[in-house]
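> I'll drop the sequence and a predicted model, then ask my questions.
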Amino acid sequence: RSYIWPELLIEEAWNSYYKGDYNRTLGKLVTYKAPVLSYVVNPEINVLKALSYYKLCLYDDMSNIIDDHYKEFDKSKQVIDKMLAKKHSLEWYFKFINSYVDGKKYYDSLTNKLLENVRKDPAFIQLYKSYKDGLREIKSIKKVRNRRLRKILAINLKDSLFLQQKLIGSYVKKVFKLTSAQLEKSFVGLSYLRLEALNARKARLYSGITDTGARGDIKYLKRNSKQYFWSFNGEFWADELGDYVFALRSECQK
């Protein structure tokens, strides 16, 4: 139910990455595949996954992450950029999220994810609740018998509602602009990383080193006496979210 906790996972993953614990980094990041976090949109997740595989010299895995990233986001970014280029009004963005809250879904999956992300934001929830309360208040004002007072109250309330619409619209627009910028940055970063991996593969080829072909094994897992091994078969349990650790062997040759 926490809105903040999903954002902390990426910070914890970076922590593990800088400690050189790439298996724990990948474990933290796989949590985002849990259905309960399907609304989370953060291109940095795939960048960190690819970096971790790169550090483990698992270049095929890294390439798969990069390919999947482009498949998932390339076309959607074009959709978002076209929408932003049209310079819609803030009122338009308000109607955009309002329609989504009322049940409308859009053909682009990333657009729906971003709108769902906004819908779960406590700040949006509070603003939207105030807006809905204002609509109900307008209906109540109609019962005021004093015509002059009723008119003044209605004007003031409508001005307030219009301002709330603009605030909500501004927030929605900001989310889409920020996501577009993050995606652009991720594409650039992953392109550089692919080039680095190509150079590393070429150096390995010239040196005559071959991959062992080994994959995950419990012996590669760092754990203490209070931590137990449990095979992961694609099921996500609430009390395990954020605690996964991979057990991949590094292919790097020292």
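Noted; the coordinates are in hand. Since this is a predicted model, take the numbers as computed values, not measurements. Numbering: from 1, shown residues only.

> going forward, measure contacts between C-alpha atoms and count neighbours the same way
OK.

> can you map out the helices along the stretch 51-200 of the chain?
In the stretch 51-200 of the chain, the helices defined using DSSP state H, counting those that start in this stretch lie at 59-85, 90-101, 109-120, 122-141, 147-207.

> okay, the ones you listed in a markdown table with distance to Glu12 and mean neighbour count next?
As requested, these are exported to a markdown table (distance: least, C-alpha to C-alpha, whole Å; neighbours: other C-alpha atoms under 10 Å):
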| stretch | distance to Glu12 | mean neighbour count |
| --- | --- | --- |
| helix 59-85 | 20 | 15 |
| helix 90-101 | 31 | 17 |
| helix 109-120 | 21 | 18 |
| helix 122-141 | 22 | 14 |
| helix 147-207 | 19 | 15 |
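
> and the ones you listed: which comes nearest Val47?
helix 147-207 (6.4 Å; C-alpha to C-alpha).

> helices or strands up against the closest one?
With contacts defined as 3 or more C-alpha pairs under 8 Å, 6 or more residues apart in numbering; DSSP states H and E, helix 147-207 has these neighbours: helix 44-55, helix 59-85, helix 90-101, helix 109-120, helix 122-141.

> so what's the gap between the second one and the chain middle?
Relative to the mean C-alpha coordinate of its chain, helix 59-85 is positioned 13 Å out (C-alpha atoms, centre = their mean, to the nearest Å).

> for it, name the packing helices and strands.
So helix 59-85, by 3+ C-alpha pairs under 8 Å, 6+ apart, packs with helix 44-55, helix 109-120, helix 147-207.

> putting a second one here so we can go through both:
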Amino acid sequence: MALCLYEDANEVINEFNTKYTKTGEEIKRFVERNSSNLVAFYNIGAEALKASLSTKNNFYHMLNRFVRGPYFQNLVSEYEAMSHELAAVRGFGSMQPGVDNSPGKGFPGFLQLVLNWRAKSIRLIGGAFVKNSLIDHHSMLIADFEKMAFIKLEMLGRAKDKLLDKRAGAIDRSRGNIEPSRRDDQYYWSFNGEFWNDELGDYVFGLESECNR
């Protein structure tokens, strides 16, 4: 059996760069622009949560890695439930003509203050979660780009070898064809290019390089 993964690797790298370069830049701009605005982070997280899983928005795809977890979903559900409570309290206050039910005035007004505080707290907590998660995932994305860059160097080295009419992959790739060592208490079986030193964990298959063939 022979195998060459250069073309496949190059295709994966190009696809990754095309898909995530713009997304990484968008995340960076959003974080920098809203650094002190946690509500904006909550809102973008809630938008991604409500959007379809099959959305073509790559920013939402990145957000979906954590906003669809139980923690953020529970915060959004609590915020929506609290909004209904606040509407009910306001309706109750309007049913008492002549009574000042503005925030902080009377029992309905006091409830409005409490619910408004809850709403603000939920959005701040949720916003902090989304912000920190975005920063973490952006850092991982940068690390992935660095890994891709190292692989790309290998691709460029192969292209250079081609230009210089050198045989790409000339390094020793014959480890699968080397007879493995065995202990005195082991049996050695050889068949169809495979090696097996008694135990299944010692199984070795000879895989040759097909690059430039």
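Sure, I can see it. Remember, predicted model here, so these are calculated numbers, not experimental data.

> as CSV, the helices and strands packed on helix 59-85 of the first structure with distance to Asn23 of the first structure would be great.
Below are those laid out as CSV (distance: least, C-alpha to C-alpha, whole Å):
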stretch, distance to Asn23 of the first structure
helix 44-55, 8
helix 109-120, 28
helix 147-207, 19
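
> circling back: how about the helices of the stretch 51-200 of the first structure in JSON lines, adding distance to Pro6 of the first structure?
Rendered in JSON lines, the data for these read as follows (distance: least, C-alpha to C-alpha, whole Å):
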{"stretch": "helix 59-85", "distance to Pro6 of the first structure": "20"}
{"stretch": "helix 90-101", "distance to Pro6 of the first structure": "22"}
{"stretch": "helix 109-120", "distance to Pro6 of the first structure": "11"}
{"stretch": "helix 122-141", "distance to Pro6 of the first structure": "14"}
{"stretch": "helix 147-207", "distance to Pro6 of the first structure": "16"}
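
> the ones you listed: which one's closest to Trp14 of the first structure?
That would be, of those and by C-alpha to C-alpha, helix 147-207, which comes in at 15.5 Å.

> what angle separates that closest one from helix 90-101?
Put simply, helix 147-207 of the first structure runs at 80 degrees to helix 90-101, going by axes from the mean of the first three to the mean of the last three C-alpha atoms, to 10 degrees.

> tell me the angle of helix 147-207 of the first structure relative to helix 109-120?
130 degrees.

> quick one: closest of the helices and strands packed on helix 147-207 of the first structure to Thr25 of the first structure.
Of all these, helix 44-55 comes closest under C-alpha to C-alpha, at 7.3 Å.

> and the closest one, what does it pack onto?
helix 5-18, helix 22-30, helix 59-85, helix 147-207.

> can I get those helices in a markdown table with distance to Gln126 of the first structure?
As requested, these are exported to a markdown table (distance: least, C-alpha to C-alpha, whole Å):
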| stretch | distance to Gln126 of the first structure |
| --- | --- |
| helix 5-18 | 19 |
| helix 22-30 | 30 |
| helix 59-85 | 25 |
| helix 147-207 | 10 |
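
> so who does Tyr22 of the first structure touch?
16, 52-53, 55-56 (C-alpha atoms under 8 Å, 6 or more residues apart in numbering).

> can you do 6 Å?
Residues near Tyr22 of the first structure by C-alpha atoms under 6 Å, 6 or more residues apart in numbering: Ser52.

> residue in the second structure matching it?
Mapped onto the second structure by TM-score structural alignment, Tyr22 of the first structure lines up with nothing.

> kindly report the same for Gln182 of the first structure.
So, by TM-score structural alignment, Gln182 of the first structure is matched to Met140.

> please tell me how far its match sits from Gly24 of the second structure.
When C-alpha to C-alpha, to the nearest Å is applied, the distance between Met140 of the second structure and Gly24 of the second structure equals 10 Å.

> what is in contact with those two at once?
Common neighbours of Met140 of the second structure and Gly24 (C-alpha under 6 Å, 6+ apart) do not exist.

> related to what we said a few turns ago, any idea which of the helices of the stretch 51-200 of the first structure gets closest to Asn46 of the first structure?
Once the helices of the stretch 51-200 of the first structure are compared by C-alpha to C-alpha, helix 59-85 is nearest, at 6.6 Å.

> in the second structure, which residues correspond to the closest one?
Using TM-score structural alignment, helix 59-85 of the first structure pairs with 6-32 in the second structure.

> what's the mean gap between the matching stretch and the aligned bit of the first structure?
After superposition onto the first structure, stretch 6-32 of the second structure lies on average 1.3 Å away from the residues it aligns with, using mean C-alpha distance after the TM-score superposition for the first structure.

> tell me which of the helices and strands packed on helix 59-85 of the first structure sits nearest to Leu8 of the first structure.
Of all those, helix 44-55 comes closest under C-alpha to C-alpha, at 11.9 Å.
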